[in-house]
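Enquirer: Quick one: sequence and predicted model below, then my questions.
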Amino acid sequence: MGKDKKKSKGKQKLPKTKCCVSKSKCGRCPLRMLKEGTLPDGFTVKRRVLVTTSGKKVTKKALQKAA
């Protein structure tokens, strides 16, 4: 039998901390998530970098706490 893969249905994808500037826009791109409205509360994008609404840089640790 095959291995069972665990899928988390209720968990939201976290955005990357910096945009990779790919033409097709990856699934975790902060620019795409901002446009769709799926970016977590308290975050925005400035110059292709994910920042808090107060303007401070975001760490991966802080991002996981917010989500």
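Expert: Structure's in. What do you need?

Enquirer: all contacts plus neighbour counts: C-alpha atoms, from now on.
Expert: Will do.

Enquirer: Leaving out chain neighbours, which residue sits closest to the residue positioned nearest the centre of the chain?
Expert: The residue lying closest to the centre of the chain (Cα atoms, centre = their mean) is Pro15, at 1.0 Å. Nearest-residue entry for Pro15: Arg28, 4.6 Å, with adjacent residues in sequence omitted and distances by Cα to Cα, 6 or more residues apart in numbering.

Enquirer: Second structure follows, compare the two:
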Amino acid sequence: MGKNKVAKLPKKKCCVSTPRCNRCPLRMLKEGTLPEGYTVKKRKLVKVDLAGAKKKKSKKIAA
């Protein structure tokens, strides 16, 4: 019988322990196991706004 592998979810904030714990967002980012749509900024897990990141307001130059 095969066991289903459950994805480990990252913590909300890095606890800065040495060595890093298995659910550390910094460690998961480095290993590439961080869930899609998330990134780490200032040791905190943040959600990436993909739709807002692509849109940039362009300023029209009045001639």
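Expert: Yep, it's here. If you're wondering where the values come from, they're calculated on a predicted model, not measured in any experiment.

Enquirer: Look at the corresponding residue of the first structure for Ser17 of the second structure and give its secondary structure.
Expert: Using TM-score structural alignment as the criterion, Ser17 of the second structure maps onto Ser22 of the first structure. Here Ser22 of the first structure is recorded as coil under DSSP: H, G, I helix; E, B strand; the rest coil.

Enquirer: Next, work out how far apart Ser22 of the first structure and Arg28 of the first structure are.
Expert: Using Cα to Cα, to the nearest Å, we find Ser22 of the first structure at a distance of 11 Å from Arg28 of the first structure.

Enquirer: Neighbour count for these two, which is higher?
Expert: Arg28 (18 against 8; other Cα atoms under 10 Å).

Enquirer: residues in the first structure aligned with stretch 32-42 of the second structure?
Expert: The aligned range for stretch 32-42 of the second structure is 37-47, by TM-score structural alignment.

Enquirer: how long is the matching stretch end to end?
Expert: With Cα to Cα as the measure, the first residue of stretch 37-47 of the first structure is 18 Å from its last.
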